[in-house]
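Q: have a look; sequence and predicted model below, questions after that.
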Amino acid sequence: MRSQKSIKMFSDYPDVVSVKQMCSMLGGIGKKTAYDLLQSGEIKHVKIGKSFKIPKVCIIEYLIGGE
C-alpha cells in the first residue's frame, strides 16, 4: 500500500532533486535545515563536487519514517 502512495507523491518532481527542490518538497524548510538533514544522514544523498543530489525516494522514505 505504501509503495502505491509513494509513486503518486511528488509526481511533479524529477527522480533526483536539488536542495532547493527538497526544501519545497518538505514544506518550505530553509536551506540551513535542509543541509543539516543531509549532513546528519537523515536523508540519503549523493554529493557531486559541491552540489547535493537527493533521490526523491529518499525524501519520501524520510517523510514516512522508512529506513
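A: Received it, and whenever you're ready, just let me know what you need. In this text the structure is predicted, and so the values were computed from the model without any measurement.
Q: make it CA atoms for all contacts and neighbour counts henceforth
A: Noted.
Q: is it true that residue 19 touches residue 34?
A: Yes: assessed by Cα atoms under 8 Å, residue 19 is found in contact with residue 34 at 6.8 Å.
Q: how about residue 15, what does it touch?
A: Neighbouring residues of residue 15 by Cα atoms under 8 Å, 6 or more residues apart in numbering: 55-57.
Q: from residue 21, how far off is it?
A: Computed as Cα to Cα, to the nearest Å, the residue 15 to residue 21 distance reads 11 Å.
Q: how far does stretch 41-52 sit from its chain's centre?
A: Centroid separation between stretch 41-52 and its chain, computed with Cα atoms, centre = their mean, to the nearest Å, is 10 Å.
Q: structure B:
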Amino acid sequence: MGNENSKTTNQTATGWPQLLTVREAHTLLRISKWKLYDLIRTHLLETVRIGRRRFIPVEGYRAYVERLRQRESFA
C-alpha cells in the first residue's frame, strides 16, 4: 500500500484541496450561496466544471481575495 503520510492527490502542499465546492467557497468567503453564484456569473470568480458539478480552484479563490485586498488598499 501507499505511504500513509503522503498527501492525497486532491490537496495542495498547504493541505487545501485543489478544488473547492460551492458550499466550501461561500462558507470561506462568508457570503451567501447566491452571491457566490453572482460572482461566478459575472466572471469575477474562476470556476471549472466536472460533469454537472461546478468547482472553484483554490488559486481562483485566492486571486479573488487578493483583488479585493488590492482594491481596498487603493480606496
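A: Now that the structure is in, tell me what you want to look at. None of the values given here were measured: they were computed from a predicted structure.
Q: TM-score for the pair, please.
A: Put the two chains on top of each other and the TM-score (TM-score structural alignment, normalised by the length of the first structure) is 0.70; 55 aligned residues with a Cα RMSD of 1.8 Å.
Q: coming back round to it: of the contacts of residue 15 of the first structure - the most surrounded one?
A: residue 56 (23 neighbours; other Cα atoms under 10 Å).
Q: need the contact list for the residue positioned nearest the centre of the first structure.
A: The centroid of the first structure falls nearest to residue 59 when counting by Cα atoms, centre = their mean (3.1 Å). Contact partners of residue 59 of the first structure, counting by Cα under 8 Å, 6+ apart, are 22, 43-44.
Q: and the lengthiest strand in the second structure, which stretch of the first structure?
A: With secondary structure taken from DSSP state E, the second structure has its longest strand at strand 53-57. Here strand 53-57 of the second structure aligns to the first structure at residues 51-55, judged by TM-score structural alignment.
Q: quick one: that stretch to the second structure mean distance?
A: With mean Cα distance after the TM-score superposition for the first structure, stretch 51-55 of the first structure departs from the second structure by a mean of 1.0 Å once superposed.
Q: number of residues surrounding residue 8 of the first structure?
A: Neighbours around residue 8 of the first structure, by other Cα under 10 Å: 9.
Q: aligned counterpart of it in the second structure, please.
A: Here residue 8 of the first structure stays unmatched in the second structure, going by TM-score structural alignment.
Q: helix or strand: which one has the counterpart of residue 23 of the first structure in the second structure?
A: In the second structure, the residue paired with residue 23 of the first structure is residue 26, using TM-score structural alignment. Counting by DSSP states H and E, the element that carries residue 26 of the second structure is helix 22-29.
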